Structures are given as C-alpha cells and as structure tokens.
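**Student:** Mind looking at a prediction? Sequence and model below.
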Amino acid sequence: MRYKVFIKTINIFILILLGTLTAFAQKTVVTGTVTDARNKQPLAYVTVGFAGTTIGASTNNSGIYVLTTANLAYNKIQVSFIGYKTTTIIITPGKEQVVNVSLTPDNRELEAVTINSAKRKKYTNKDNPAVELIRQVIAHKDKNRPEAYNYLEYQAYERMNFSFINVSENFSDRKFFRKYKFLLDNRDTTTAPGKNLLPIYLNERVYDYYYSKNPERKKTKVIGEKGVNYGSVLSSEGVGVYFKHLYQDVDIYKNSAVLVTNEFLSPISDNAPAQYKFFITDTVIVDGTKLVELSFTPRNTNDILYEGSIFITLDGNYAVQKADLTLNRKINLNWVKEMHINLEFFKNAEGRYILSKTTTTADFGASKSGKGGLFGQRSISFKDYKFNVPRPDTTYEGQQEITSDEVKHRSADFWSKNRQDTLSTAESKVYDNIDSIGRMKSFKRTVDIVNLIGFGYKQVGPVDIGPANAFYSFNPVEGFRLRFGGRTNIDFSKRVLLETYVAYGFKDEKTKFFLSGIYSFNKNSVYKFPQNYIRASFQRDTRIPGQELLFLREDNFLLSFKRGNNDKYLYNDDYRVSYTREYASRFSYTLGLRKLTQTPAGSLYFNNLNGGVRTSAQDLTSTEASVQLRYAPHEEFYQGKVYRKQFTNKYPVFTLNYNHGFKDVLQGQYNYNSVSLNIYKHVYMKKLGEADVWLEGGNTFGQVPYPLLTIHRANQTFAYDPISYNLMNFLEFVSDHYASVNIDQHFHGLLFNRVPLLKKLKWREVASLKSLWGGVRSENDPTTHPSLYEFPKDGAGAPITYALGSKPYVEGSVGIENIFKVLRVDAVRRFNYLDHPNIANWGIRVRFQFIF
C-alpha cells in the first residue's frame, strides 16, 4: 500500500516539474547584476527594462535585477542610470538567462554636474545630465498623466480661503471696530509662518470626477458645497469664482497654466529646456524608490516662468513624484507679492504616480513690508481613485458639471466624514462670523459705499439708485443733461428685474426716459448662469450714430469731452422684446423683435431726391426680427447680484447675428436682411505676452438708406477703446459689406524690463493694429439711387460720410500700460483716408484698467 502511495506521489511531482519547465519555456526571464565598470562595485536603483517597452525594474542594493515577460518579441534590454552611458544588450527570447552588465561612467556628464567654486562653467544644455533627465520626463509625459487611462474617477475635496494679513490687534479696541471684535480676534498664526491671518472668506466643495478617454468626456458631480454668506449686499459665490480665477488648477504635465491672468510655462513643457536652467541638486529614497531632485530657474529672469524644484522617479517612467513651484519674483506682476504651488503624488498599485494633493498659496501684499494685504490658499485633495473602470455612457454625457441647491445644505455629519483636511480653529469660526456681520447694518452701509464708488449704485432697500457717473453729462444737442434712474435688486425679487431712468436736456428741452422689465425662468436670479429670461423695454433717448464703446456707458460724464465736430445725433424711439436662453455648454441664443424710429437731430438730416426735388424725411422706422447665436467654450463669470462679468480664457467666442426687416409691419419702411459674425480670441503668446484679437464680417442684403447700413464703430472721445476706431469720426464710414481685423497686443514689459528705470516703474509696452475693408454696392449708393438718403455733408456742402474704397481703413497705436498700475496711454496713428475733412492724423488716448 505504501509502495502505491509513493509511486503516485512521484508521478504528481514529475507532472508539476514538467508543467513548471513548460511554463518557463514560454517566458523570457533575464536576471543579472549591474556594476560600475571602473571599480566593479554593484549599482543600486539602476533602471533595467525591455527596450521600447514600459516593462522594467530597478536593481536592489546588491545591484541585482530580475525581468520577466511572456512576449517573445522582446529581444533587447536597456540599462540606464544617471551619470552613466546607457547600454543596450541583445537577449534570447523564450529562455531563462543571466546577463551581467558593467556600466561605463559618462565623464562628460560627471564634469557637467561638478561645481567648482573657483571657476564655474557657463550653463549649457549640451552634455548636461539634468537636461537629459528633463527630456526623458518630457518624453514620458503622456503615459504619466492620469488621462493615460481609458477611464478615471476619483473624489476630490476643495477648500479655498482668504484672509487679511497682519491686521493690528489694536483694531478691535478702537471705537469704530469694537462691534467687530468677534471677527478681529479670530486669528490664525499657523497656516503661514510669520503671518498673522484674519480669515474673511471660506468655501468648501466635495465632488466626484469621471473621465472617459475615447471619446474624451469629463463630468464633475458636486455632492457638497459650503461657503460664507455675506447676505444680500455681496455675492459670496461671485467672490469665490473671481478668487478661483486668479489661481486656476496647475497640471504640471500640461505645457502651461494661467495664474493671476498670466500664462506660466511648465518646467516640463515641451519647450522647457530652452526656457529654464536645470540642476541636479539631490538624490533621495522615498518608499524604496530613488528620486532625483531637479531644481530649475528661468534663463531670463524677466520671463513669466516658475522657479523651484521637482522630484523625478528613476524607475523607467520618469514621473513627477513631487513639485514645488514659485512664481519668479523678478517678473513684472502687479498686486502679487509671492505665490507658491505644491503638488504631491502617490504611487498606485500599478507603480504609476498619481496626484494626491495640490496646494496654492498667494500673498496679495499691499506693501513690500508685509504689513497688510490679502492671503489666499486653495487646496484640493484626491482620494478613492479608480482606474479603467468603465461606467454607462449616461455617466459622462450631458453638462460637464452637475450641482444643485441641495448640495449647499449638507449636515455637519456629512462634512466631518468628507473633509479630507480638518479646518483650523480660526477657519471653523469663519462661517458663523461672516454670517453675523452680513446682518449688521454698519457692514451693509460700508458695502453700499464701496458699491457706489466702484459700480456707481447705491442700494436703498429693494432698489439700487444709479449709476452715479451718468447723473450729469453734456453734449452739443442736449446741452447740460441731468439723468436719474435705478433698478430693482434681489431684495425686490430674484426673478423680476425692473430698470428705469429719466433724463432732461436743458438745450433741446426734451425729456428722455427708459423702461425695462425682465422675468427670469430660473429660480435663483435673473443673471444666474445659465440665463433663461424674457425682456421687454422702451427707450426714448439720443444716440450718436456709430458710437459703440466696449467698457463705458455713452452718457458717462467723462465721455462728454470729445474731439472735433460732434453735433450729429439721432432721437430714437426703441421698442424691444427678446428671449434669451443659455445652456451649460456655453451656447446661448437670443430671439428678438424690435421697432426703431430714428429722427435726425443737431446738424444731421435725412435728405433725398424724389423726382429731382430734394426733400427731407422727418424720421425712419424699421421693424425687424433678430436671432443671435453665441458660443463661448468654457466661459466663466464673476457673478454679481444684478450683473456679471465674463473672464477671458484661451478659447474663442463666436457671435452670429441675423436680422430681417419687415416692410409695412408696424410702420416698417424697408425689407432687408443682414448677417454678421464676430470671433473674439484671447491669445497667450508666452514671451511675447498676450493679445486680444477680433475678427468680424457682415453683409446687408436689400436696398436701404444709410442709417440701416453698418455705421462703423468710431470714437471721438479721448478714452482708448479696443474695439472702436479711435481716430475715425462718427458717421465717417458706412458699408453694406465689410470685414475687419483688430489686434490689441500686450507685451508684458518685453523690452521695458531690460531698462532698469522702466523695469522699476513696471511699465509695459502695448500696441494695436486695426484694419477695416468694406464698401457700398450700387443698389445702396445714393448717387446712383437718389431716392435713398444722401450721405451727410457739412455746412459747406462737403461730404463727411463715405463708403470704403479699394483700400482698407487702417490705424495703429503704441503705448504704455501699467502706469501707476491702473493707467494706459496710447499714441494712435491713422494711416490712410487722410484727405477727409476734420480728421485727426494722430492722437493720445487714455484708459483706466485693473490688471495683474
């Protein structure tokens, strides 16, 4: 019996042995030792891998490695290590074999990293091991990004806070501030060493993120949000969006990131070796993995670049394990004393390094002494990563971010479970403190004063009175003009917005007025994104034909001062009804109906020749339907209570307008069609700065008089306007077909930063070029068709309105911005059509602006 058991055991052993041998016969197994060719000592943490693949391993402390693969196509191994020449060795696929390797030191590399304090060599990329390492990092970027996975998901916790810096502790003892003692005594001395912080803003978000690579789709689902509440006087959400826009997400694997409205080039961007100097400054071992610390600094300290260090793995993946980035302190940047970005990564089960936390801190210092200013911190922690776990298509489809009012009312238990970072003692009191001051009358009065100075409106209960800068103005037709108006706010209604004003001109002795009503189909606010509202309005007022300024109201007091002759106006009776709908994709449309009656005023007239007899028309009425389609990818807003401001980004904005005029409908006098397309693009140009580019074209179909043609945007004020022609006279050019290109270039001190005095002043160069092509077809030319209104002439009978000829209208400017940090001054030159009467060949234009 024992004999039979013994024979059976031997048979099983033989079968297992044969199976094992067969398995080994189907694999390639390479083992060996890596040594230094000079001293024969073993080398630890050397990267050994199958050539042309991501399959690799590192040698242990004894220099031993083991490589295994079932792919019989791999017939080479590659051995590489910093400071040594890379070696490639041919192997035999499908066999177990021993391959010992002796690495030869690269003497040129060793010399390049040797620092001789007595005689330092000039920095060069050639034969520089630090540069060779960063090029490996660049070459492996795509596979190290989390988006290299087909599917990716995680949960993130985001926290953003802002604090006043080093507010004197004596403030709470002063009579005016005693009522705010509970706020002023809530100090944080641990977050930023050497700074005494007074928290004033806090916002937290928890969200789930889903990513699909093919096709590429992203979805963010907010599951919790909590923020301070300043009450009705200030939009906390709007403040949060603005602060977030100042320091956006920094993905080190992307070529660049936009911080404080400027584009910063990543130290591992494709072009990094040409922009940065790299130095190997340390080697460390973290969790058994050898890392090289690479320090970097800008080649040109005037360029908008980082300085700092990154830690690179030597496991064959050349991944970033940690990054510490600081804004180059010598760059021409306003309002930011210092900014730091810290990126931390963890090693997942597959040996890949994935972002675990990002922290951005900024000191918006009011002075170099550090006695005041604003300190901000934004941190995002990531957990529960899942890789290559596909979800149903419905997970990724639809709008990119999903949120609701429900997520803003999560319980304390929810936050205790989902905060990946605990709040400091001072932070934990912010919510209650800000909620308290938001209800204080003294705080509301202070915000009212700020709104009056900054935005021109004074809140009186459910009504905002203003704008203050339009209360008084003057012009040649109306003389002294007084205006008083206002609008309702959200204390009146979130869904209904009413606006009105009454104006009176003491010269023409006419009363003007405006009435507007908006009803929003959104529950929150008329201006809340995405907008969905209907609007009706009537306006009886004056207007200058062709004046369409980008940033200022036409009746702003400062715009009363104009150059040249400025007495051709229109009295308008303007009835409008429109419906606007926005979508989460940033596509929107507006459908409109309009009846407009234009009556000439001042020295303007509507004359024509009917049967050879000159007659004057009292007014011109047009009735039209319109459609506007707008697409602004990834657009963000600063969302105020009753207004919003768009932030620029790198994506183009498309606006298509179509209008159809109806004859004999509501006294409409003409049938016509007009279409126009405007494309706006903010272009980041690295060393050359950035540019705003406008491309526009349009066409009017049908026979109409000149007031219904395109009257090109002119500017006779002394304010510089980016979209208008600053040396073109009002009503100087009209077209029924046109195309234009406008470029406004900001160089960020490209030249001035090399001049010591100008660099100290932080002045920056700007330039612009504007060109306009167009013309009037014979069907709309009053000299061919006398029944059309004559183009306006001056008192001597000389024409002042023209159609563009075979050459474009061109003007350009050069200037200086950032004077006192808020002023831009341009010298503008007009290059052609210089024979027109009363035109300016050149001029100085000024603009106030807030820029970083």
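**Tutor:** Nice, I can see it.
**Student:** hey, let's count contacts and neighbours off CA atoms from now on
**Tutor:** Will do.
**Student:** ranges for the helices of this protein?
**Tutor:** Using DSSP state H, the helices of the chain run over residues 2-25, 107-113, 129-139, 141-144, 181-184, 236-246, 272-275, 393-396, 412-418, 425-428, 430-438, 441-455, 756-761.
**Student:** Could you dump those helices into TSV with mean neighbour count added?
**Tutor:** Converted to TSV, these look like this (neighbours: other CA atoms under 10 Å):
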stretch	mean neighbour count
helix 2-25	11
helix 107-113	16
helix 129-139	20
helix 141-144	17
helix 181-184	18
helix 236-246	18
helix 272-275	18
helix 393-396	13
helix 412-418	12
helix 425-428	16
helix 430-438	18
helix 441-455	15
helix 756-761	13
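**Student:** Take those and lay them out in TSV including distance to Ile380.
**Tutor:** Shown next, in TSV, are the helices of the chain (distance: least, CA to CA, whole Å):
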stretch	distance to Ile380
helix 2-25	47
helix 107-113	36
helix 129-139	24
helix 141-144	20
helix 181-184	26
helix 236-246	12
helix 272-275	26
helix 393-396	22
helix 412-418	13
helix 425-428	16
helix 430-438	19
helix 441-455	31
helix 756-761	36
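**Student:** next, the one to line up against it:
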Amino acid sequence: MKLFCFLTLFFTLTLQAQIQINGIVTDSNNKPLPFATITTSENNSTITDIDGKFIFKISTSATSVTVSYIGFKTKTIPLITNKKFYAVTLLQKTDDLKEVVVSNENPALTIIRKAIASKSLNDPQKKLKTFEYKTYNKLIVTANPDSINGRIDSSAAYKDLDKKIIHIDSSDYKFKEIISKQHLFQTEKVSQYQFGNNKLKETILGTKMAGFKQPIYEVIAFNLQSISIYDPKYELLETKYENPIAGNAPSNYAYKLLDTVSIKGRDAYMIYFKPKRKRKASRLEGVLYIDKENFAVAKAVMRIKGVLDISGVHEFEYIPKDKIWFQSNTTFKIVKGKNDDDIKILGGTIQFDGDVEENFEPRKKVASDFTYLISESNSFDVRVNTTEPIKNASLYIEIKDDAAQKPESFWEAYRKENLDEKSQKTYVLLDSISVSNRIEKRLGIGRKILNGFYPIGPVDLDLKKIISYNNYEGFRLGLGGITNERFSKNYRIEGYTAYGTKDGAFKYSLGGGVLLDKHTNTWFNGYYADDVREIASTVFAVDKRVFKIYDPRPINISTFYEYSGWRGNIQTKIIPKTEAVLEVSRNYIEPKFDYLFNLNGRLYSSYIMTTAVLSIVWTPFSDVMQTPTGRNEADKRFPRFTFQYTQSLPNVFANDFTFSKIDFKAEYEKKYLNRQKTSLLLQAGYANGDVPLTHLYNTSPNNLTKETVVQRITFSGRNAFETMYFNEFFSSQYLIFQIKHGFDRIKILKKVRPSLVLVTRMAWGSMENPEQHIGQEYKTLEKGFFESGIELNKIYKGFGLGGFYRYGPNQLKKFEDNIAVKISYVIDLGL
C-alpha cells in the first residue's frame, strides 16, 4: 500500500527542477572517471556518478570548480555565466600515490576491514545510549527544463503537390512550459528523532503535501533510504541491499582507494566499491569516505543502477566531545535508468517507456525520461546522552494531530532556505490542479480498490460480494457495502445480500459500529446475519480482510452449514503491535449435508451455539505508525503470532453444548538479498468438549474426488493441501506445518518470467469421541499427512502451474491418485 501510494504520486504528478550545472569528467582517452571529486570555490563538493557524469547545484557567487581524481592531475575550471554543461578532461600523473597503509593486500580492503571492526565504536545507535535531533525534509519531483527540446515539431503529408495533413507534436513544448514555472509535486516535513533503549522513534511535527488537504500517511512512512549508514542491510526505495561495510561484505564487494580528501577538517580515505560479480541486483555501488583516525564513515554515496537509477547520499558532522560522526544531511534521488522494456505499474497508470522500439530504432524522448525525484533532509538541534524519556516509545512513527495544520511561520522557522518562486507556485497551482483533476479523490479510490471496495458517494461497494461460485450455492450473486467517512467518521453501517443460483436461497447480513477511540482504532460493532459457511473451517476473528478478484478454493466445496443470529464485538489496537477482537455471538446452526450430532443419545440435526471469542494478533517486530486517524502497521515484519480462544456459554440464550477451543498460528517470512524468499507457517487447534463436526477442523483440503489427474485440475488455494480430498480428514485437534521457498524470477522470454516455488506441507491430528458424529465418513491424521510440490507462478500474465505429490502413511494405492496439478493466478500490480 505504501509503495502504491508513493509511486502513484511520483509518476502521475508533474514537477520542476532548479538551475544547476552538469557535465562529464573523462581521462585523455575519453573514458569516464567515476566518482571524481568536484569542489566549488566556496568549498562545496559533489562527485561524479558511475558514468563520470555530474549534476551540481551551485551558488551564484561561486567562480570556479576544482576536479580531482586519484592518479590524475587536479584541474580548476572557471565558471562562465549562462554556461551549464562542462566537459572536463584530466591528465594522468606520472608519480604514484603514496599509500598510507602498508600491507600486502589491497589497501582499500585493509581500510574497510578496520571500518567494519570499528562499527560498534562509530555507530551512534551502538555507541550512544540516547540522543535526539530534528530534521527538515523537502521532496520534489521535477525535471531540468534545459534538457528538453521545447520546439513544436510538425510534419506534412503531400499528394499531387497539395498539402493534405499536418501533424503537430506539442507535448514536449507543454511539458517544458509547465516545469519552467512550477514543480509538479512537492512535500515538506519536520520531524523529531529520539533514540533510547535501542529504539529510534520519529515524531512528525509538521507535514505539508502539495495538492492534498490531508497528507497521504503511506507516503510519509515510505522508507526512501536507511537512516543509519551502519545497517547490515542498507535500504533504498524499500529494497534491501548488502551494506558494503557489513560483516561479510569483503567477500562480495571489490574496493579501490581513489583519493585522500578532507571532510569537515578531518582527513579521510575515499574508497570506491562495487559488486565482485556483475548483474548482482542485491548489491550496491558507490563511495565511502572513511575517517583516517577512527575509521568511521564520514560520508557515503550508495547507488543502485537498473530500471531506475537510485542513489542515496549521507553526510555527517563530527562531534569532537563524543568523538563521533553524526548524520547531518541525506539526499535521495531517482532518475530513469537504462532499460529497453516498458515498465507498467497498476495497469499502465504509471509507465516508463522502453528505450528501444520493436524495429530497434531510437525512440523520441518522453516526459518520463526527464522526470526525477529528489529528497533532501537536513538535521539540526542534535543532542546526545539526553535524559528526557521517550513518550510512546513502542511507536516507530507518530504524526501529531496538528501536523498538517501548521502556519507558514512554522515552516519559515525550520527551512534551511526560503522557498523559491517555483516552490511557492507549486503549492498554489497543485492545490488547484488537484481539485480540478480530482487527484486526491482518485488516489483514495485506488487505495480502496486494493482493499476490495469501490466508493460510491457515502458508501464503499464491497467488490467481494458481487459474484462468486461454489458447489453448494452455485453462482453466488450479491451486493454489499459499508459507509465511509463521507457518511460519518464516528459511525458506520454495513451489510450485504446474496442469492445462490443452485441452492435457491437468499443470504444477508446487516450491522453497524461506533468509534470509541480513534487513536487506538477502537470500535464497538453489532451484526445480524443469515448465511452459510464451509464446515470445519478455521476462522480467526482478527485476520485481515484479503481481497482477491477470485477465491479459487471455495469453488469445489459442497459441504456447508447455515448459521443465523447476532454477534457483538469490540476491536482495538490499544496495545501497540497488537490487534484484538472480543466477541460474543448467538447462532442457530443447521448442517446442509447428511449429518447428525450424538450427545448422550440425543441426535441433533440443528442446534444453538452461544460463544465468547478472544482473538489477538501480535507482531513484535513490526513498525507501528500513529496517525491522527488511528494506528497502522508502517512496516510488516515477521514473525507474527495469532491466538484465539473460544468458549461456549452454558445456559446462556439456550446454548446447547459446552466446549472450548484454542487456535494458534505463527507466520514467518525471510527475504534474501538475492530476491529469494522463505515462508514458514505453523498452525494448530485444540477442541475440548462436545463440539459438532461443523465446528471442528478439516486442515484446508483442496482436491477433487475424480478418477483422473486431468479431471482433478483446478485452481490452487492459499496454504491449502492440494492432494488432500475434500472431507477426507477431520480432527478435534491438529497441527500443520508448511514451508515454501521462492526463487527469483527466471527470464525465459521477454514476457515469460516464471517464479519457481518449492512447497512442503505436513499435518497431524486426532479425533476425540468419533462416535458423536453420524452420517459423514472420514479418516483421521494420527499417522500424519505429507505432500510436496513445485509451483511455477506468473509464467504468463499472472497465470502459473503447479504439481504436488502425496506420500507417507496416508499415501493412496494408485500412483496417479497421489498427484495433483493446479493452476495458479497471481495479480501482479508491479509493486
């Protein structure tokens, strides 16, 4: 969701760039010199990129720039009024660089090893117990007007010397005209960072987003780059890469000593690093400036170059009293990289055109080639070893209620420099453009669609309720929705109705809720429902709604029970990193298949259940964001634990049975730097007392009872046993374990890039009091159930294929009966 909102803003809004000089630095053979140092006469500096190119914002009072590179003669270039491009050629020195490190190995590697060994002494989050500071951040999406050809291109067609058709292309002209006057998008933020007890909290004091009355909180929480340069996994645009000063980095990176320079009055080694092996997407390229005395990072440039060219720069100030380099400024930039494939995100709403047409002729440059994003943060008011306690320390980000309503005097106090005329116009013009083009509304609609809703006035239409299919109801046609903030921010009404074409019955639900506390998302809700549900299915009340255009597994389910009655619950996030639901319900249950429940000689074909349920999900390592509208999970991390306890209430509202159930789920996911991923799932349940089969466990089977493998081909389920037949096993206590390992996508053809996933599942279970269940034949899982398989997902346009094999004690006699072939479909939004 964060990435969706961020990229939507990045690519759908139009921005402007500032005046700057640019150029290229090469040697006498016209080969580019990467990471050459460029310093102005006012002692401001930058470096060239991997291609020897640079873009440098300079003061109007600067008179010259000095270009230096290890092994080459330093050159000073005078700045000429109105000249913006400089091609600089450096001549090689005849004398060699005097190495300050005497070693038989690469001197750069020696320096890096010392920097790695000294990390705990130089990392502020390791060396200092507490600290705090403030930052001012400004983010714009823009383009350099001087890079764009502003002519209006025209062409004419003639027939018999008569002009018939004139084609006019004015897109570049209009684009240049816009970015010469205003930025396309702009946002500002002032934050206070506090560190203590090994936790870093950001409190957003003020935020301002051009074109939006209320800021988009997902964009605010978007992690452009790692805050700490010492993180073992360095992050750029929410993608993690191996840090060049991580413990194992020397085995994966090559290092080269470029120069010795002065940073903030202290001598530093300038070390270039790159992956040892080409085409390693999990590794960075860039330059580290290592302090000669304490081997701390005094400046860093981190870059990844591919479809998008992304770079992050960290600058530091040295604090003599504490003998530590503390981060002072960061810069993050995205431009289009080298790419010959069109990049389409969200069905083409966001698009980068490829560099080569199918006929291999160079195409004309378009807006996406010139547009870039730049985010700059300046730190100030740094205080170390503070004693003031951190309020709500468990929160990762807290946005103050009045953060979006700060007066202009607030921003003037925190800005490093006043907004120029273009930036001032951006807020005014984008606010009006946002209204006229309904940008804020369209973004809100997109966010809701991803969650399965479409807003129509004060009601969000539930897309999941429109149509579905299963073997009992046939086609289930329905209509449902929930009121949104246009109806009320403190109350909601929701409901749905549906009709099954096969069972010929209507189903419905109607309910509502009242907000008790917006900061902790605490709601009191009440519902009445008359509907059907799969027998023996496990439903965690706290599980998040998952929206799919189709839900494949229920298609082949034929055994349901009807439930009708009411339920009331309280849902809350009052404890950070948890979400809880406490619910009481009373339902009339009627199995819609041949089944009787035997309790002390009395046979029940229907019954009443009054129960209380406590459901809690705990995410101890996730980052939580507190916004003026509630708490959200800013960064989903693993492991995640879900616990649920169900207790029947004897003699309450004519309840028929006495029982209790305990359900547990643990999820873990590990993403590797080589784009592989391992997922683990452990789930268990225990039912004690007199529990009908409808409310026991079936361990999620997903195989049809057909003769041949071809007849059994159907869609794969989510965490389902693909070779286990429907209604084959039932349990009153069970345990399942699943492990999946996904590899990076393999490019076979341009549009055929499958993702290989290895899957293994196993389950154990038993049934207490099997004599109570009459009419349904089934087996039990005391000996265990085992299956493994291979999935080739997203082979073409989201479609994939999987094969699974059943083995172990419950293996079937016929070989082909143990095989299941499944079709998968994954909607790829390009995020």
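**Tutor:** Looks like it came in fine. From a predicted model like this one, the values you see are computed outputs, not experimental measurements.
**Student:** before we move on, the earlier item: what's the closest of the helices of the first structure to Glu263 of the first structure?
**Tutor:** Ranking the helices of the first structure by proximity to Glu263 of the first structure (CA to CA) places helix 236-246 first, at 11.4 Å.
**Student:** now the closest one, how far from the centre of its chain.
**Tutor:** On the basis of CA atoms, centre = their mean, to the nearest Å, helix 236-246 of the first structure sits 12 Å off its chain's mean C-alpha point.
**Student:** just checking, what packs against it?
**Tutor:** Contact partners of helix 236-246 of the first structure among helices and strands, from 3 or more CA pairs under 8 Å, 6 or more residues apart in numbering; DSSP states H and E: strand 636-639.
**Student:** Give me the packing partners of the strand it packs on, helices and strands only.
**Tutor:** Using 3+ CA pairs under 8 Å, 6+ apart: strand 636-639 of the first structure touches helix 236-246, strand 644-647.
**Student:** Distance to Glu132 of the first structure added to these, as JSON lines?
**Tutor:** Listed next are these as JSON lines, based on distance: least, CA to CA, whole Å:
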{"stretch": "helix 236-246", "distance to Glu132 of the first structure": "34"}
{"stretch": "strand 644-647", "distance to Glu132 of the first structure": "39"}
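**Student:** roughly how far apart are the residue mapped onto Thr387 of the second structure from the first structure and Asn566 of the first structure?
**Tutor:** Superposed on the first structure with TM-score structural alignment, Thr387 of the second structure falls opposite Arg391. Going from Arg391 of the first structure to Asn566 of the first structure by CA to CA, to the nearest Å gives 65 Å.
**Student:** Could you do Asn388 of the first structure as well?
**Tutor:** 67 Å.
**Student:** So what's the residue count around Gly480 of the second structure?
**Tutor:** Residues lying near Gly480 of the second structure (other CA atoms under 10 Å) number 21.
**Student:** I'd assumed Ile456 was in contact with it.
**Tutor:** No - Gly480 of the second structure lies out of contact with Ile456 (CA atoms under 8 Å); the separation is 11.9 Å.
**Student:** Now do the same for Leu812 of the second structure: its match in the first structure.
**Tutor:** Leu812 of the second structure maps onto Asp835 in the first structure, by TM-score structural alignment.
**Student:** no no, Trp523 of the second structure
**Tutor:** Match for Trp523 of the second structure (TM-score structural alignment): Tyr533.
**Student:** Measure how buried the spatially closest residue to its match that is not a sequence neighbour is and give me the count.
**Tutor:** With sequence-adjacent residues excluded and distances taken as CA to CA, 6 or more residues apart in numbering, Tyr533 of the first structure is closest to Ser520, at 4.1 Å. The local packing of Ser520 of the first structure (other CA under 10 Å) involves 21 other residues.
**Student:** go on, Thr66 of the second structure?
**Tutor:** 16.
**Student:** which non-adjacent residue is nearest it?
**Tutor:** Nearest residue to Thr66 of the second structure, sequence neighbours excluded (CA to CA, 6+ apart): Thr76, at 4.2 Å.
**Student:** isn't the one you found right next to Tyr86, touching?
**Tutor:** No - Thr76 of the second structure lies out of contact with Tyr86 (CA under 8 Å); the separation is 11.8 Å.
**Student:** Map Leu620 of the first structure across to the second structure for me.
**Tutor:** Checking TM-score structural alignment: Leu620 of the first structure goes with Tyr607.
**Student:** do Gln155 of the first structure as well
**Tutor:** Per TM-score structural alignment, Gln155 of the first structure is aligned with Lys134.
**Student:** So what's the residue count around its match?
**Tutor:** So Lys134 of the second structure, with other CA under 10 Å, has 23 neighbours.
**Student:** pretty sure it contacts Asp381?
**Tutor:** Yes - counting by CA under 8 Å, Asp381 is a contact partner of Lys134 of the second structure at 6.0 Å.
**Student:** which residues touch stretch 595-607 of the second structure?
**Tutor:** Under the criterion CA atoms under 8 Å, 6 or more residues apart in numbering, residues 588-591, 656, 690, 692-693, 771-776 lie in contact with stretch 595-607 of the second structure.
**Student:** one more time with 7 Å
**Tutor:** Under the contact criterion CA atoms under 7 Å, 6 or more residues apart in numbering, stretch 595-607 of the second structure has outside partners Tyr588, Ile589, Glu590, Pro591, Asp656, Pro692, Gln772, His773, Ile774, Gly775, Gln776.
**Student:** again, but for stretch 713-725 of the second structure
**Tutor:** Taking CA under 7 Å, 6+ apart as the rule, stretch 713-725 of the second structure contacts 552-553, 700-705, 804-806, 818-824.
**Student:** what do you get for stretch 83-90 of the first structure?
**Tutor:** For stretch 83-90 of the first structure, using CA under 7 Å, 6+ apart, the contacting residues are 75-80, 103-106, 109-110, 129.
**Student:** again, but for stretch 436-445 of the second structure
**Tutor:** Phe212, Ser434, Tyr454, Pro455.
**Student:** which residues touch the first one?
**Tutor:** Think Phe212 of the second structure. Asp431, Glu440.
**Student:** same thing but 8 Å
**Tutor:** So Phe212 of the second structure contacts Asp431, Ser434, Glu440 (CA under 8 Å, 6+ apart).
**Student:** The counterpart of Lys292 of the second structure in the first structure and Leu103 of the first structure, how far apart?
**Tutor:** Under the alignment by TM-score structural alignment, Lys292 of the second structure pairs with Asp315 in the first structure. Computed with CA to CA, the distance linking Asp315 of the first structure and Leu103 of the first structure is 17 Å.
**Student:** and if you look at Ser735 of the first structure?
**Tutor:** For Ser735 of the first structure, the distance to Leu103 of the first structure - CA to CA - is 75 Å.
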